[in-house]
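Chemist: please find the sequence and the predicted model below.
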Amino acid sequence: MALILSLETATSVCSVALHDKGSLVALLELHQENVHSQKLMLLVEDIFQKTGLKSSDLAAVSVSSGPGSYTGLRIGVSIAKGLAFAHDIPLIGVETLEALAFQAKHNLVKGEHVVPMMDARRMEVYMAVYNSDFIQEEPIQPKIIETNPFLEYLNRGRVFFLGDGLTKLKEVLNHPNAVFLKNLNSATSVGELAYLKFENKEFVDIAYFEPNYLKDFRVIASKKNPLLL
């Protein structure tokens, strides 16, 4: 048995999964804003209780490593680090957009692309582009959504878009090769990719690992009192 606990907290989705050798054993998730600090550890406890397994059975812990919500990522990584340290097992970091894109991997045929998108500020999203061989053609980056983006890829074949950034994209994109999927971030695909990394011993240093926030965290001053943060 190669049991891996995976956490996904980069967005409003609070998701916990158990995989054994890459196969899903159990999944618990909440689609609610700002519940990670109160609910994530409860979901971890519940998933072990429901499966009859124990945290001491784990071979590794994996966590979505960003980009995404500063608070969500910080909570997820902190709990993942704590579990890995407590049980003296490896910690695996999985890029958030890579895990999101992986959900569409089996939809692709030669020449097609997948673009995972996560909502950012205003008309901005975090995005990347992967081809049908799941090779990253555009790196993870923030992007301002403008009229008919991604035409370079759309004119060559179907492009699958997924994630909570689609609301912004649908307002400006109209192309017959655009396919909009309903998939959101989930620990399911984090765990699938984590097992591949586990086999290759691609672990991160528990002491020094930090999420990829992509943008600097900014504290907004109070509008009522500019002297307060």
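Modeler: Cool, got the structure.

Chemist: use CA for all of it now, contacts and neighbours both
Modeler: Will do.

Chemist: which stretches in this structure count as strands?
Modeler: Per DSSP state E, the chain carries strands over the ranges 3-8, 13-20, 23-31, 60-64, 91-94, 113-119, 124-131, 136-144, 159-162, 178-180.

Chemist: my read is that residue 192 contacts residue 23, right?
Modeler: Yes - the pair formed by residue 192 and residue 23 meets the contact definition of CA atoms under 8 Å, at 7.2 Å.

Chemist: what about those two, which has more around it?
Modeler: residue 192 (24 against 15; other CA atoms under 10 Å).

Chemist: run the chain-centre distance for the longest helix seen in the chain.
Modeler: The longest helix of the chain (DSSP state H) is helix 70-87. Remark: helix 70-87 is offset 14 Å from the chain centroid, using CA atoms, centre = their mean, to the nearest Å.

Chemist: for it, name the packing helices and strands.
Modeler: Using 3 or more CA pairs under 8 Å, 6 or more residues apart in numbering; DSSP states H and E as the contact test, the elements touching helix 70-87 are strand 3-8, helix 36-51, strand 60-64, strand 91-94.

Chemist: please redo it, this time with the cut-off set to 7 Å
Modeler: Packing partners of helix 70-87 (3 or more CA pairs under 7 Å, 6 or more residues apart in numbering; DSSP states H and E): helix 36-51, strand 60-64.

Chemist: okay, buried residues for it please.
Modeler: Neighbour counts over helix 70-87 (16 or more other CA atoms under 10 Å) mark 70-81, 83-84 as buried.

Chemist: another structure for you, compare them:
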Amino acid sequence: MRIGVSTAKALAVVDNIPIVGVSSLEGLAYKIKKDDGIICSLIDANNHQVYCGIFDNNYNLVNEYIADDIDNVSTVLEKFSNITFVGDGAYNYLNKTDCISTFLASQIGLFGYEKYLNGIHEYADTITPLYLRVSQAERMRQQNDSNS
């Protein structure tokens, strides 16, 4: 992610053009077309952990992004109804065998283009990657610092 965002920012600076941010969770949700209800994107983060995005049928985030244990995420999901699941987290942990579990980069591109046409964009100096939890390397560094 860091390399991809850095590359996009560099191209935007060189050409002085706007940039559109689309999260992986948004990209997954964009595959689903529905008239009502909620779309829940779940990406498997390993060890019974998931990244979760909950969107309405217009792909607006209706709950803040979550990085947590699937059991805690399931508790949050109890307040919603008519949920369509997408992502390998739903397939792996919720036994949702009818969900779409993968996405293509082209979907993120299409969603980004749609956002751009609707006037939603930023510039290179304001866009940053969204990380729902610190990297493994950062966690190890913090652990080493606390043990020193």
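Modeler: Thanks, I have the structure now. Remember, predicted model here, so these are calculated numbers, not experimental data.

Chemist: let me see the TM-score of these two.
Modeler: Superposed pair, TM-score by TM-score structural alignment, normalised by the length of the second structure: 0.74. Supporting alignment: 139 aligned residues with a CA RMSD of 2.9 Å.

Chemist: who's in contact with residue 17 of the first structure?
Modeler: Residue 17 of the first structure is in contact with 5-7, 26-28, 187-188, 191, counting by CA atoms under 7 Å, 6 or more residues apart in numbering.

Chemist: which residue lines up with it in the second structure?
Modeler: Using TM-score structural alignment, residue 17 of the first structure has no partner in the second structure.

Chemist: what's the spacing between residue 17 of the first structure and residue 75 of the first structure?
Modeler: Residue 17 of the first structure is 16 Å from residue 75 of the first structure, where distance means CA to CA, to the nearest Å.

Chemist: counterpart of stretch 9-29 of the second structure in the first structure, which residues?
Modeler: Mapped onto the first structure using TM-score structural alignment, stretch 9-29 of the second structure spans residues 81-101.

Chemist: residues touching the matching stretch, excluding its own?
Modeler: With contact meaning CA under 7 Å, 6+ apart, stretch 81-101 of the first structure is reached by 56, 59-67, 114-116, 127-128, 184-185, 189-190, 193-194, 202-204, 206.

Chemist: list only those of those flagged as buried.
Modeler: With burial judged by 16+ other CA under 10 Å, the buried subset of those is 59-67, 114-116, 127-128, 184-185, 189-190, 193-194, 203, 206.

Chemist: quick revisit: mind listing the shared neighbours of residue 192 and residue 23 of the first structure?
Modeler: Common neighbours of residue 192 of the first structure and residue 23 (criterion: CA under 7 Å, 6+ apart): none identified.

Chemist: the residue most central in space within the second structure and residue 88 of the second structure, how far apart?
Modeler: For the second structure, residue 25 is the residue whose C-alpha lies nearest the centre (CA atoms, centre = their mean; 2.4 Å). Here residue 25 of the second structure is placed at a distance of 11 Å from residue 88 of the second structure (CA to CA).

Chemist: next: residue 124 of the second structure.
Modeler: Using CA to CA, residue 124 of the second structure is found at 31 Å from residue 88 of the second structure.

Chemist: go on, residue 73 of the second structure?
Modeler: Residue 73 of the second structure sits 15 Å away from residue 88 of the second structure, going by CA to CA.

Chemist: and these two? Which one has more around it.
Modeler: residue 88 (23 against 17).

Chemist: so that one sits right up against residue 43, yeah?
Modeler: Yes - at 5.5 Å, residue 88 of the second structure and residue 43 qualify as touching, with contact defined as CA atoms under 7 Å.

Chemist: to which residue of the second structure is residue 118 of the first structure aligned?
Modeler: Using TM-score structural alignment, residue 118 of the first structure pairs with residue 43 in the second structure.
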